[in-house]
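Q: here is the input, now give the coordinates:
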Amino acid sequence: MPVLQFFNSPAGRVARVVLGLVLIAVGVSLGGWWWLLALLGLVPLAAGLFNFCTLAPLFGMPLSGRRFQEASRNRTHR
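A: Here you go, the predicted structure:
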């Protein structure tokens, strides 16, 4: 799946970190119940920093970015 390939690329990791930081900044700046958005932003931030993809298991792929890339290589070489 091309979206998962992107998310597990170096550019995808940067995009997840940026998305997480934006969600956190918006949630903190708006205050009130928007702090929940800031909490939600921790998920893509952690996923980018620690190289895991939360969507991959939904498509039968491993959670770990390194294992995802290995599995993707094995599927394309068959």
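
Q: only C-alpha atoms for contact and neighbour calcs from this point on.
A: Fine.

Q: state the distance from residue 47 to residue 60.
A: Distance, residue 47 to residue 60, by C-alpha to C-alpha, to the nearest Å: 18 Å.

Q: more neighbours: which of those two?
A: Neighbour count, other C-alpha atoms under 10 Å: between residue 47 and residue 60, residue 47 has more, with 21 against 9.

Q: does that one touch residue 55 like I think?
A: No: Residue 47 is beyond contact range of residue 55, at 10.3 Å (criterion: C-alpha atoms under 8 Å).

Q: what about residue 6, helix or strand, and which?
A: helix 2-7 (DSSP states H and E).

Q: one more, please, to line up against the first structure:
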Amino acid sequence: MAVIQFLGSTAGRWVRIIAGVVLVILAAILGGWWWLLAALGAVFIAAGAFDFCLLAPLAGKPFKGSELRKTFTS
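A: Have a look, this model is predicted:
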């Protein structure tokens, strides 16, 4: 639950965006089948930029970041 709370936070959003950028850059450097990492990186970037958490529904929490944060402040 603490992981989901962190991922829903502003710091968690930035970590996802930075991790996604790192994966895309790594895939560009390595080439070949490593481009699959770029797809995963793109998902991380989108999740951070558009404020959603893919793991939250697995814990019964809302998918959207703003709603997720409300569940932890109440």
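
Q: got a TM-score for the pair?
A: Overlay of the two chains. TM-score (TM-score structural alignment, normalised by the length of the second structure): 0.94; 74 aligned residues with a C-alpha RMSD of 0.8 Å.

Q: just give the number of residues close to residue 73 of the second structure.
A: 6.

Q: the counterpart of it in the first structure and residue 53 of the first structure, how far apart?
A: In the first structure, the residue paired with residue 73 of the second structure is residue 73, using TM-score structural alignment. Counting by C-alpha to C-alpha, the gap from residue 73 of the first structure to residue 53 of the first structure is 17 Å.

Q: what touches both of residue 47 and residue 55 of the first structure?
A: The contact sets of residue 47 of the first structure and residue 55 do not overlap (C-alpha atoms under 8 Å, 6 or more residues apart in numbering).

Q: the residue lying closest to residue 57 of the first structure once chain neighbours are set aside: how many residues sit nearby?
A: Spatial nearest neighbour of residue 57 of the first structure, excluding adjacent residues (C-alpha to C-alpha, 6 or more residues apart in numbering): residue 63 at 5.9 Å. Here the count is done by other C-alpha under 10 Å, and residue 63 of the first structure has 17 residues near it.

Q: isn't residue 63 of the first structure right up against residue 47?
A: No: contact criterion C-alpha under 8 Å: residue 63 of the first structure and residue 47 do not qualify, at 9.7 Å.
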